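> The following comprises the amino acid sequence and a computationally predicted model.
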Amino acid sequence: MPKVVISEFMDEAAIAAHLSGFDVLYDPDLVDRPEALAAAVAQADALIVRNRTQVRGPLLAGAPDLRVVGRLGVGLDNIDVAACRDRGIAVCPATGANDVAVAEYVVATALLLLRGAYGATAGVAAGTWPRNAMMGREIGGKRLGLVGFGSIARETARRAAALGMTIAAHDPFVAPGDPAWTQPFGPVQRLDLDALLAASDVLSLHVPLTEATRGLIDAGALARMPRGAILINAARGGIVDEAAVADALRAGHLGGAALDVFDREPLDAQAGARFADVPNLILTPHIAGVTQESNVRVSAVTAQAVRRHLTER
C-alpha cells in the first residue's frame, strides 16, 4: 500500500475523498520537526507540501521510494525540481486552484491602501473624529501595473478593470502577438519593466523567485515608481528588497505597500523589526492564496494528482 506523507495543512475532506486506500500520514506540524519529517519521508511514496517544506538536499536524498511530490500551491522554489526530474519523481503544483484568492487579495489591499480610511476605528471610538485626515484616493482611473502576466495576474486584471482601472503588464515570456494582451474587458498595455514602474499607480508582482527576479524591486526600482504609488507583493519573498520598501514608505515616496511574502519565512521578530512604525503598510503571513474556498480546491487538485501518479505505475 503506497504511503503518502502530508507535512503541512490541507483540507481533510480532500484527503478522505481522494487518498482513501493509501497509508496516509497527515501531520500539518511535521514541517517544524525536521527529524520526524525525514523519518516519515524515508518510507514515503508520495509527499504533499505547501511552501515551507524544503524538498531538496538530505530530505530528498533520504526518500528512495518517492514517486510524486504534490504542491499545495503553485510556486516551486522550495522544491528541487531538477533533482526530482532526474530521479523520475513527478512534481504536481495545484495550478489555477488559488488564482481567485490571490487576485482578490491584490485588489482588496489596493483598495485599502488607496482609501486609507480603515484604520480609524480607535480614533472614531475615542471621539477624535479624524475626518480631515481620512481623505483617501479612489481606485477608479488608476493604472494597475502587473509584473508577470500569467493566470493569477490575468484574474487580477479582470477584477481591477471592473473597478475602472487601466491595466498594463510586463512579461517577456508572453509574446507581443499573444491573445492574452487582448482581454474581454479591453487591451492590456505591454510595457518594458522601467516603463511599467514609471507608469503604475499600483504595482503588483506575479513572478516566481529565480536568479533573474531576486531583488528585482530594489531601492532603484522603487525610486522609479511615481510618488504615492502602491506596491503589492503576493508572489515570492526575495523579489522585493524589504528594507528598501520600509525606507520608501517612511520617506513618503511610496503611498502604501502590502507584503504577503518575505525573504525568510516565517518572518521572525528580528527581521520584522525593520517594519516597526512604518506607515500605510499591510503585512500578512503568506496567506494571499489561502481562503476556505481555495484550500478546498487546492487540496482536491493536489490529492487527485498524487493519486493518479501512484496508481498509473
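That came through, no problem.
> CA only for contacts and neighbour counts going forward, please
Fine.
> for the stretch 51-200 of the chain, what spans make up the strands?
In order along the chain, the stretch 51-200 of the chain carries the following strands (DSSP state E, counting those that start in this stretch): 68-71, 90-93, 143-147, 166-170, 182-183, 186-187, 189-190.
> structure B:
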Amino acid sequence: MPKIVISEFMDERVVANLEDGFAVVFDTTLVDDRGALLAAVADADGIIVRNRTQVNAELLDAAPGLKVVGRLGVGLDNIDLAACGARGVTVKPAHGGNAGSVAEYVLTGALILRRQAFFSSQAMLAGEWPRQALIGREIAGSILALVGFGAIARETARRAMALGMRVAAYDPHLDPGAPEWAGIERHDSLFSLLAVADVVSLHVPLTEATRHLIDGDTLGRLKPDAVLINAARGGTVDETALAHALRDGRLAGAMLDVFEQEPLPAGSVLEGVPNLILTPHIAGVTEESNARISQMTADNVRSVLEQPAEVHS
C-alpha cells in the first residue's frame, strides 16, 4: 500500500478519506522535528506539506521512493523544484483553493488600516476619547495597488472594485495585451504604481528578484497616508525598513501575515511598532479554504500515486 506522510495541518476528514487506500502518517510535529521527518519519509511515496516543511535535496535523498509532493497552497519557495524535477518527483500545488480567503484578508486590512479607528481600544479603556485624531478615510474611491497580478490578485481586484475602489497593478510577467488587464490601471514600473497607491497589496512569490522588493527606497515612493498589506511571502518586505517608516510616520499603517522568519524571533524589529497588525500566516486559511485545499491536495496526490507504475519511471 503506498505511503503518504503529512507533516503540517490538514482537514482531518480529508485525511481520514486518504486512509482508504493509503498508509497515512499524519503528524504535524514532523515540521519541527527534521530527524523524525526524514525517518518518516524513508519509505514514503508521497508527502503533503504547507509552507514550513523544506522539501530540499536532503529530504529527497532520504526518500528515494518519493513520487509526489502535495502542496497545501500555491507558494513553492520551500520546495526545491529543480531537485524534484531531477528525481522525477511531481509537485502539485492547490491552485485556486484559497484565492477568496486571501482576497477577503486584503480587503479587511484595507478597511481597518484606512479607518485607523480600530487602533483605539487601549486609549478608550484608559478613559480617552480620541475622536478627532482617529478620523480615517474611506476605501471607496481610493486606489488599491496590486504588486503582481496573478489569480489571487485578480480575485482581490474584482472584490475591491465592488467596494468602489480603483485598482492599479504592476506585473512585468503578464503580457500588456492580456485580457486580464480589462478595467485595471496597468503600470509599467513598480515606482509609478507605488506613487499613486493608497493601499498596496503584494502578490508575488519570494525569489532573488523579489527579496526585499519593498525596502527603504520603495517605501519612500509611497504617500505618507498610504498603507501596506503583505499576505504573499515573507522576505518580500524589508521588515527593518518598514519598522522605521512606521515609527517615523512616513507610512500610515501596515498589516503583515508573512515574515522573514516564522514564528517571529524574540526581539523582532517589529516589536512595539505603531499602526502595525501582525497575523500568523493565516490569510489563506479559513475553515472553508482549508477544506477546499485539503481536498484538492488529496486528489492531486491520489491521482499521481494511482497512475500506472511505468508513468513514474
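Good, I have the coordinates. Remember, it's a predicted structure, so these values are computed and weren't measured experimentally.
> How alike are these chains, TM-score-wise?
Their TM-score after superposition, calculated using TM-score structural alignment, normalised by the length of the first structure, is reported as 0.96; 307 aligned residues with a C-alpha RMSD of 1.1 Å.
> quick revisit: with distance to residue 213 of the first structure and mean neighbour count as extra columns, can I get the strands of the stretch 51-200 of the first structure in TSV?
Shown next, in TSV, are the strands of the stretch 51-200 of the first structure (distance: least, C-alpha to C-alpha, whole Å; neighbours: other C-alpha atoms under 10 Å):
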stretch	distance to residue 213 of the first structure	mean neighbour count
strand 68-71	21	26
strand 90-93	20	21
strand 143-147	10	26
strand 166-170	13	24
strand 182-183	26	12
strand 186-187	26	13
strand 189-190	19	18
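> so which of these gets nearest residue 108 of the first structure?
Between residue 108 of the first structure and the strands of the stretch 51-200 of the first structure, the shortest separation by C-alpha to C-alpha is 13.0 Å, and it involves strand 143-147.
> wait, which of the strands of the stretch 51-200 of the first structure is closest to residue 51 of the first structure?
strand 68-71 (7.8 Å).
> any chance of the strands of the stretch 51-200 of the first structure in CSV, plus distance to residue 227 of the first structure?
CSV is the format used below for the strands of the stretch 51-200 of the first structure (distance: least, C-alpha to C-alpha, whole Å):
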stretch, distance to residue 227 of the first structure
strand 68-71, 38
strand 90-93, 38
strand 143-147, 14
strand 166-170, 18
strand 182-183, 29
strand 186-187, 26
strand 189-190, 21
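> Which of the ones you listed sits closest to residue 105 of the first structure?
For those, distance to residue 105 of the first structure was read as C-alpha to C-alpha. The smallest value, 14.1 Å, belongs to strand 143-147.
> Mind listing residues that contact the closest one?
Applying C-alpha atoms under 8 Å, 6 or more residues apart in numbering, the set of residues contacting strand 143-147 of the first structure from outside is 153, 157, 160, 165-171, 193, 196-197, 199-207.
> List the ones among the residues you listed that fall in helices.
153, 157, 160, 193, 196-197, 199 (DSSP state H).
> Just flag the most distant two among those.
When C-alpha to C-alpha is used, the two most widely separated members of those are 160 and 193, lying 19.9 Å apart.
> Over to stretch 187-203 of the first structure now: how far is its first residue from its last?
According to C-alpha to C-alpha, to the nearest Å, stretch 187-203 of the first structure extends 18 Å from its N-terminal end residue to its C-terminal end residue.
> Check the offset of that stretch from the chain's centre.
Going by C-alpha atoms, centre = their mean, to the nearest Å, the spacing between the C-alpha centre of stretch 187-203 of the first structure and its chain's C-alpha centre is 20 Å.
> Just the buried residues of that stretch, please?
Within stretch 187-203 of the first structure, the residues that qualify as buried are 188, 190-191, 193, 195-203, counting by 16 or more other C-alpha atoms under 10 Å.
> will you turn these into a markdown table that also has distance to residue 287 of the first structure?
Compiled in a markdown table, those are given as follows (distance: C-alpha to C-alpha, whole Å):
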| residue | distance to residue 287 of the first structure |
| --- | --- |
| 188 | 27 |
| 190 | 29 |
| 191 | 29 |
| 193 | 27 |
| 195 | 30 |
| 196 | 26 |
| 197 | 25 |
| 198 | 28 |
| 199 | 28 |
| 200 | 24 |
| 201 | 24 |
| 202 | 20 |
| 203 | 19 |
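> what's the nearest residue to residue 109 of the first structure if we skip its chain neighbours?
Nearest-residue entry for residue 109 of the first structure: residue 258, 6.6 Å, with adjacent residues in sequence omitted and distances by C-alpha to C-alpha, 6 or more residues apart in numbering.
> Check the burial of residue 130 of the second structure by counting its neighbours.
If you count neighbours by other C-alpha atoms under 10 Å, residue 130 of the second structure ends up with 12.
> who's in contact with it?
With C-alpha under 8 Å, 6+ apart as the criterion, the residues that contact residue 130 of the second structure are 120, 123-124.
> and of the residues you listed, the nearest to residue 246 of the second structure?
Distance from residue 246 of the second structure was checked for each of those by C-alpha to C-alpha. The minimum falls on residue 120, at 17.0 Å.
> The residue lying closest to residue 101 of the first structure once chain neighbours are set aside - how many residues pack around it?
Counting by C-alpha to C-alpha, 6+ apart, residue 101 of the first structure lies nearest to residue 289, which is 4.9 Å off, once chain neighbours are set aside. Using other C-alpha under 10 Å, the number of residues around residue 289 of the first structure comes to 25.
> What lines up with residue 289 of the first structure in the second structure?
When the structures are aligned by TM-score structural alignment, the residue of the second structure matched to residue 289 of the first structure is residue 284.
> re earlier: out of the contacts of residue 130 of the second structure, who has the most neighbours?
residue 120 (15 neighbours).
> Next, the contact list for residue 245 of the second structure, please.
When the contact criterion is C-alpha under 8 Å, 6+ apart, the partners of residue 245 of the second structure are 216, 219, 251.
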